[in-house]
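Trainee: coords please:
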Amino acid sequence: MMNFIRDNRSMCDADFAGANAHAFYDPPSTLSNTDKFISNTVLPALRNTCPGKPLFITESGWPSCGGQVGAGVASVNDELVALQGLNCAAQSVNLYGFECDDQLWKSDDNETSFEMWVKIQGFVDSC
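Mentor: Just a heads-up that it's a prediction; the model follows:
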């Protein structure tokens, strides 16, 4: 993802710069640093490539089931911990969660399980 941002300055022709940013799919990022992945890796890359543009994280989350990628483990507990980190990251950038509901029509186990709504009822802000 970072190479795409760095190597495609045409992204900056828009009114804003944005990236889909999933620590789960970007080893060596881990569950415990989803907020730092956004603030220390993704946002600096966007700022460097598109200086002065408003920044958006257009999609982020963590799967609740499916396979493992590097240190990323897909589980409901890990998804909740990751969402807490993303909630903290969202205090410094517009960040959109992926997805409101599970997408059971998708063929990849991880891609089907990003649903947040039911899982985070009672979610407490812990930043």
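Trainee: contacts, neighbours, all on C-alpha from now
Mentor: Fine.
Trainee: What's the biggest helix in this protein, counting residues?
Mentor: helix 76-89 (DSSP state H).
Trainee: Please enumerate residues in contact with the helix or strand following it?
Mentor: Downstream of helix 76-89, the next assigned helix or strand under DSSP states H and E is strand 94-97. For strand 94-97, the external contacting residues (Cα atoms under 8 Å, 6 or more residues apart in numbering) are 55-61, 86, 89, 116.
Trainee: Please give the structure of this sequence too, so both can be compared:
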Amino acid sequence: MPLEARQAPVLRPILTKAEDDALSCGPDAAAPPAGELSSSETARRLFRQFRYQVMSGPHETLKQLRKLCFQWLQPEVHTKEQILEILMLEQFLTILPGEIQMWVRRQCPGSGEEAVTLVESLKGDPQRLWQW
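Mentor: Predicted structure coming up:
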């Protein structure tokens, strides 16, 4: 089959219900329909869960990864500082202990500082983790 006749694979993350719930924002958040890149969070998930496609080869794989990265970080819309804030917030959330991470993600912090404030608010009331 000629190279141009191949179609790029459909990129859809496979999430468990727990992962989906943990990564959604707000107390009653539901995940967007599969394949829809309507939110930054969905685009982030697609980027982070993308895996190398042997059939596609390295060039096509890198092209797809770049496309997913642009959909997530939106460099045509965000400044360098905003992109750095997005990356720092994601990494901060990733290194938090499991229960705290899930609770903070549910609050949808818009910045690293907001996430820190949320974590610090738990110091005085650890039972709050179990109320969501």
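Trainee: Overlay them and tell me the TM-score.
Mentor: The TM-score (TM-score structural alignment, normalised by the length of the first structure) is 0.27; 58 aligned residues with a Cα RMSD of 4.9 Å.
Trainee: Buried by neighbour count: which residues of the longest helix of the first structure qualify?
Mentor: 76, 78-89 (16 or more other Cα atoms under 10 Å).
Trainee: same check, this time on stretch 65-72 of the second structure
Mentor: In terms of neighbour count (16+ other Cα under 10 Å), stretch 65-72 of the second structure has its buried residues at 65, 68-69, 71-72.
Trainee: cool, stretch 101-108 of the second structure as well?
Mentor: Neighbour-count burial for stretch 101-108 of the second structure flags 101-106 (criterion: 16+ other Cα under 10 Å).
Trainee: Nearest to S121 of the second structure, out of the residues you listed: which one, please.
Mentor: Distance ranking of these against S121 of the second structure, using Cα to Cα, places V104 first at 10.4 Å.
Trainee: so who does I5 of the first structure touch?
Mentor: Contacts of I5 of the first structure (Cα under 8 Å, 6+ apart): 11, 19, 45-46, 49.
Trainee: Next: A43 of the second structure.
Mentor: Counting by Cα under 8 Å, 6+ apart, A43 of the second structure makes contact with 37, 68-69, 71-72.
Trainee: can you put these in CSV and add distance to K17 of the second structure and secondary structure?
Mentor: Formatted as CSV, the contacts of A43 of the second structure follow (distance: Cα to Cα, whole Å; DSSP: H, G, I helix; E, B strand; the rest coil):
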residue, distance to K17 of the second structure, secondary structure
L37, 19, coil
L68, 23, helix
C69, 24, helix
Q71, 24, helix
W72, 22, helix
